[in-house]
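Peer 1: Here's a sequence, model it:
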Amino acid sequence: MGTDIAYVRGDATTPQGKGPRVIAHVCNDLGGWGKGFVVALSRRWPEPEREYRRWHRARAENDFGLGAVRMVRVERWLWVANMVGQHGIRTGGSGGVPVRYEAIDAALAKLADEAARLGASVHMPRIGCGLAGGRWERMEPLIRARLTDRGISVTVYDHG
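Peer 2: Okay, here's the model as predicted:
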């Protein structure tokens, strides 16, 4: 009993709808936060960045790494899901793109469990397709398989 992905124009940091909502986005595995969608998140709430940096610093003692997810509550009915799905950052060399589809797939599976537990809808930009260098045609099927096919409502926001 799946739903379909809703595509809207707008800002993923102001998710539409009522009830519990999760804003999902992709982070890198280097502890770097400061470019792309995270800038908009940090303008609204300090907690996601603070938690991400704390999580990364203590990585020897926790689950920080590709495929991991950390849910950060920012308002009563709103969470930000920091999903580690990018290996390193793009530098300009020929090392390929930082996106890791397998890690994002694993993170989306964990996100689905959390969203189901909370009874939450999921809101996101086109994850993994900005600085991470991923392609939406590879990302969309992962979102369908992990979230909408489980009946979790997903809204994707295109800026502008």
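
Peer 1: C-alpha from now on. contacts and neighbour counts both.
Peer 2: Fine.

Peer 1: Residues contacting the helix or strand that I23 is a member of, please?
Peer 2: Secondary-structure assignment from DSSP states H and E places I23 in strand 21-28. Outside strand 21-28, the residues within contact range by C-alpha atoms under 8 Å, 6 or more residues apart in numbering are 12-13, 15, 33, 37, 77-89, 104, 115, 120-125, 127-128.

Peer 1: next one: stretch 147-155
Peer 2: By C-alpha under 8 Å, 6+ apart, stretch 147-155 touches 1-8, 108-109, 112, 115-116, 120-124.

Peer 1: Which of the residues you listed are buried, as a ChimeraX select command?
Peer 2: Restricted to buried positions by 16 or more other C-alpha atoms under 10 Å, the ChimeraX selection for the contacts of stretch 147-155 reads:
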select :5,108,109,112,115,120,121,122,123,124
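
Peer 1: And this one, please, so the two structures can be compared:
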Amino acid sequence: MSTEIEYRSGDATLPQASGPRIIAHVCNDAGGWGAGFVVAVSRRWRQPEAAYRAWHRDRATSGFALGALQLVRVEDELWVANMVGQHGIRKRNRTSKASGDAPVRYEAIDRALASLADEAVALRASVHMPRIGCGLAGGRWDVVEPLVTRNLTGRGVAVTVYDPV
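Peer 2: The predicted structure follows:
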């Protein structure tokens, strides 16, 4: 069973659906949390940041790596999926423009989405996200969208992508 990605304007931290829901986003592998979509996540819940920081701190034994997924329950029937799909943090130069190669790692996002699909199917959850990997990670949605389609909607998981208003 395949479904289409639903696109809507709004806040991905306020998923517009009933039943079990997962909010998915991309994190870096450097342990940094504090810019981009995670700011909105941290405004609503403290658990995803605390879990991510502990996961990174214990990375020698925790399974933290590019392509890994961490599911953090934040409310009844609501989880945040920390997906490690960005290598490092993009540096800024003196003119505030991004410099260097984009830190997005599409293969890692693909692996994390495959794990997310398993969790979403088991929980019978819909998935809600911004255009993952396409903000500070520097990715392109025309590359990420097929990964979402293959891994999630291709397995019958309802996905809503939110564009900020």
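
Peer 1: average offset between the strand holding I23 of structure 1 and structure 2?
Peer 2: Here strand 21-28 of structure 1, set against structure 2 after superposition, deviates by a mean of 0.1 Å using mean C-alpha distance after the TM-score superposition for structure 1.

Peer 1: Skipping adjacent residues, who's closest to the equivalent of R90 of structure 1 over in structure 2 in space?
Peer 2: R90 of structure 1 maps onto R90 in structure 2, with residues paired by TM-score structural alignment. Distances taken as C-alpha to C-alpha, 6 or more residues apart in numbering put P103 closest to R90 of structure 2, at 6.2 Å, once the chain neighbours are dropped.

Peer 1: Now that that neighbour has come up, it's in contact with C134, right?
Peer 2: No. Assessed by C-alpha atoms under 8 Å, P103 of structure 2 is found out of contact with C134, at 10.2 Å.

Peer 1: Need the residues that contact the helix ranked longest in structure 2.
Peer 2: In terms of residue count, the longest helix belonging to structure 2 (DSSP state H) is helix 106-123. Identification of contacts with helix 106-123 of structure 2 by C-alpha under 8 Å, 6+ apart yields 20, 22, 26, 66-69, 81, 83-86, 126-127, 133, 139, 143-144, 147-148, 151-152, 155, 157.

Peer 1: Pull up the aligned stretch in structure 1 for it.
Peer 2: Going by TM-score structural alignment, helix 106-123 of structure 2 sits over residues 101-118 in structure 1.

Peer 1: The match of R90 of structure 1 reaches G139, doesn't it?
Peer 2: No. Counting by C-alpha under 8 Å, R90 of structure 2 does not reach G139; the two are 11.7 Å apart.

Peer 1: Which parts of structure 2 are strands?
Peer 2: When secondary structure is read from DSSP state E, structure 2 shows strands at 6-9, 21-28, 69-75, 78-86, 126-129, 159-163.

Peer 1: Serialize those strands to JSON lines and add fields for distance to R43 of structure 2.
Peer 2: Shown next, in JSON lines, are the strands of structure 2 (distance: least, C-alpha to C-alpha, whole Å):
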{"stretch": "strand 6-9", "distance to R43 of structure 2": "19"}
{"stretch": "strand 21-28", "distance to R43 of structure 2": "14"}
{"stretch": "strand 69-75", "distance to R43 of structure 2": "12"}
{"stretch": "strand 78-86", "distance to R43 of structure 2": "13"}
{"stretch": "strand 126-129", "distance to R43 of structure 2": "16"}
{"stretch": "strand 159-163", "distance to R43 of structure 2": "17"}
